[in-house]
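Enquirer: the amino acid sequence is not available; the structure is as follows:
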């Protein structure tokens, strides 16, 4: 479907729903959802958040479940154009933050070409959910910063920046990396850092959240032995060792522990 005419009315909100827990939604996001005419929502948006919208609001699922059924980005663009022509307040609701591996900026560029006004509303990213496992992303004297990498680029490869991140004194957080655990581990081992503490955090901030702490070289085994899969993030660095429960386990003879 082609949309050549300029759209000079209505507004698209790119809203971050946060990492999962509905209580972590921002007040601005809540207010926008309360007046939404249409909500285009992702796979990881909690059902309780969708209850905020008015009864008259049209709720449209446009999710992308990893390695399963997904809505092509082109179809999402078509729906954005369609609903912004027909309704007043259209909300594109994304898990986490729209601009952190959420393709939100692609949707902004598309909407702006059609003359649609766009407002961005940040959301808490899933990497910040590491704090719910008492893993700080930075800590004075331990981690100088954070490298945030994708485990799966557009061409399917692991980000080559991992080689650079390993050499830094910073925490490494990998999104969409559960299919690349073996490659991540081998990369660290080849750099002589296979004993670096690591954690796999699944369903962060939700009641079903799980954590596996291990040496980075054992990521694949720890994941398989404990049945962890996506959605999950991988946190690698000395910050994983800081929490007492994690520290004792990593320094023991056991390979990993599930919390």
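Expert: Nice, I can see it. Nothing here was measured: the structure is a model prediction, and the numbers come from that model.
Enquirer: CA only for contacts and neighbour counts going forward, please
Expert: OK.
Enquirer: residue 227 and residue 203, how far apart?
Expert: Going from residue 227 to residue 203 by CA to CA, to the nearest Å gives 13 Å.
Enquirer: neighbour count winner among these two?
Expert: In this view residue 227 and residue 203 are compared by other CA atoms under 10 Å, and residue 203 has more residues nearby, 21 against 8.
Enquirer: pretty sure residue 63 is touching residue 71, no?
Expert: Yes - if you go by CA atoms under 8 Å, residue 63 and residue 71 touch, sitting 5.8 Å apart.
Enquirer: comparing those two, which residue is more hemmed in?
Expert: Neighbours around residue 63 and residue 71, counted as other CA under 10 Å, are more numerous at residue 63. The numbers are 20 against 13.
Enquirer: for the more buried one, which residues are in contact?
Expert: Residue 63 sits next to 41-44, 70-71 when contact means CA atoms under 8 Å, 6 or more residues apart in numbering.
Enquirer: and for residue 135?
Expert: Residue 135 touches 239-240, 242-243, counting by CA under 8 Å, 6+ apart.
Enquirer: who wins for neighbours among these?
Expert: That'd be residue 240 among the contacts of residue 135, by other CA under 10 Å, with 27 neighbours.
Enquirer: comparison target, given below:
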């Protein structure tokens, strides 16, 4: 049986999407979406999901509501998992009523998933409380599409007013309120694109705000707040350390970015660009043979989170678990690698200082002579210096491919648009491979390095910096601690 989900997209980014909404999008087979969203949400969808745009914009050609209703019924009856993706909340100016009636009439199973409305979120993100014990004991929310339907003498008496979809009607809203007796000095705020990287806010009064925003080419989509609570903005507004900055993270396509979560806490707008595709090696035979003879090894060396995950996946596939490593000592490079090892219930016996492979041999806790070491690693493109140095110290190294990494086919369109428009403040690289693949993808787009002029190139450590200098001709910032936290901190310190 198929099912239709009327899903509130909130402000249109993953940050303000509900967990339930995320789960629904990940399993969608058809998505019918409007204009109040972002590419971020569409990126959550499975690659084979059918995407149908039915957005409505004031003054522009749009899909008739009847056609949308028919699409929902058609795909809902086809046995598919259908998502009707709406901006904000489905029941707040979301035109859900005709769609639900159509689904019920056609006996289609459906579910409504709430979303965060911009009527609530935009004031908060701009530092404006909608309620206050002295200034606002309640608030009105209305659409500016039908201003003539309101009793303006009654609205003028309310402490706080919120208007959605009112960018083109700002002057009329102000005029009607003043004509109804509201003081011309009443504070007004306009928040455009709330929760997005291009969010902007203007404050003024009923008398001044129209003139203040007269030169702004486009105010929509915006939320208009009228009331004394607007004057509290300076008290409530928190300026995060990277507020207003856009950071491009290059990462593996198959991994959710821990770095994104770290940077999101700083107030930065994050763009993720897959610069590595992690996949199975061309053959499992060498790793399988090594796992079959684990008792012959003294040490297991793991230098990446990918190495940890693919090694343990293969261990499980072969019917073994962590107990098979009982006689082995384990060395890991990097805090992230250690964290992934701990997820499997194991603790590293040795972690080199500086969190880099180059210091592993120099500080190894025991003589390497006659040690037999298993080294699951990337199949191609890895650095050989570690193997050479271990061998020179008398160790027997058994290298086995545990995974492969490759370059994606292209830069995502929304990321390339931001690069071309020079809207990116920092580009971060957490490995040499991400630098090489970014450079390769940039070459595919014409290789014009001028599009990077305004962006700071940020490297996780010396080896990555060396490749940045080689290919991108510069590196502006390098982490002092060669970790994701170190990358974050060097960016924040640069802004101080």
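Expert: That came in fine, so what should we check first? Since the structure is predicted, the reported quantities are computational estimates derived from the model, not experimental observations.
Enquirer: got a TM-score for the pair?
Expert: The TM-score (TM-score structural alignment, normalised by the length of the first structure) is 0.85; 235 aligned residues with a CA RMSD of 1.8 Å.
Enquirer: read off where stretch 73-82 of the first structure ends up in the second structure.
Expert: Mapped onto the second structure using TM-score structural alignment, stretch 73-82 of the first structure covers residues 65-74.
Enquirer: which parts of the matching stretch are buried?
Expert: 68-69, 71-73 (16 or more other CA atoms under 10 Å).
Enquirer: average offset of that stretch relative to the first structure?
Expert: Mean deviation of stretch 65-74 of the second structure from its aligned counterpart in the first structure after superposition (mean CA distance after the TM-score superposition for the first structure): 0.8 Å.
Enquirer: and the helices in the stretch 51-200 of the first structure, which stretches?
Expert: Taking DSSP state H, counting those that start in this stretch, the helices of the stretch 51-200 of the first structure run over residues 73-86, 104-113, 162-166, 181-190.
Enquirer: closest one to residue 49 of the first structure among those helices?
Expert: helix 104-113 (19.0 Å; CA to CA).
Enquirer: and that closest one, which stretch of the second structure?
Expert: Counting by TM-score structural alignment, helix 104-113 of the first structure falls onto residues 96-105 of the second structure.
Enquirer: now what about the matching stretch, what contacts it?
Expert: Against stretch 96-105 of the second structure from outside (CA under 8 Å, 6+ apart): 6, 65, 68-70, 72-73, 90, 109-110.
Enquirer: ok, which pair from those is furthest apart?
Expert: 65 and 109 (19.6 Å).
Enquirer: what's the local residue count around the aligned partner of residue 19 of the first structure in the second structure?
Expert: Here residue 19 of the first structure is matched to residue 11 in the second structure, going by TM-score structural alignment. By other CA under 10 Å, 26 other residues sit near residue 11 of the second structure.
Enquirer: any idea how far residue 402 of the second structure is from residue 331 of the second structure?
Expert: Taken as CA to CA, the span from residue 402 of the second structure to residue 331 of the second structure is 16 Å.
Enquirer: over to residue 292 of the second structure?
Expert: Residue 292 of the second structure is 20 Å from residue 331 of the second structure, by CA to CA.
Enquirer: same question, residue 49 of the second structure
Expert: 42 Å.
Enquirer: what about those two, which has more around it?
Expert: The neighbour count for residue 49 of the second structure versus residue 331, taken as other CA under 10 Å, is higher for residue 331 (23 against 17).
Enquirer: for the more buried one, what is the enclosing helix or strand?
Expert: strand 329-332 (DSSP states H and E).
Enquirer: same check on residue 203 of the second structure?
Expert: For residue 203 of the second structure, the element it lies in under DSSP H and E is strand 200-205.
Enquirer: how far apart are that strand and its match in the first structure?
Expert: Relative to the first structure, strand 200-205 of the second structure is 0.5 Å off (mean CA distance after the TM-score superposition for the first structure).
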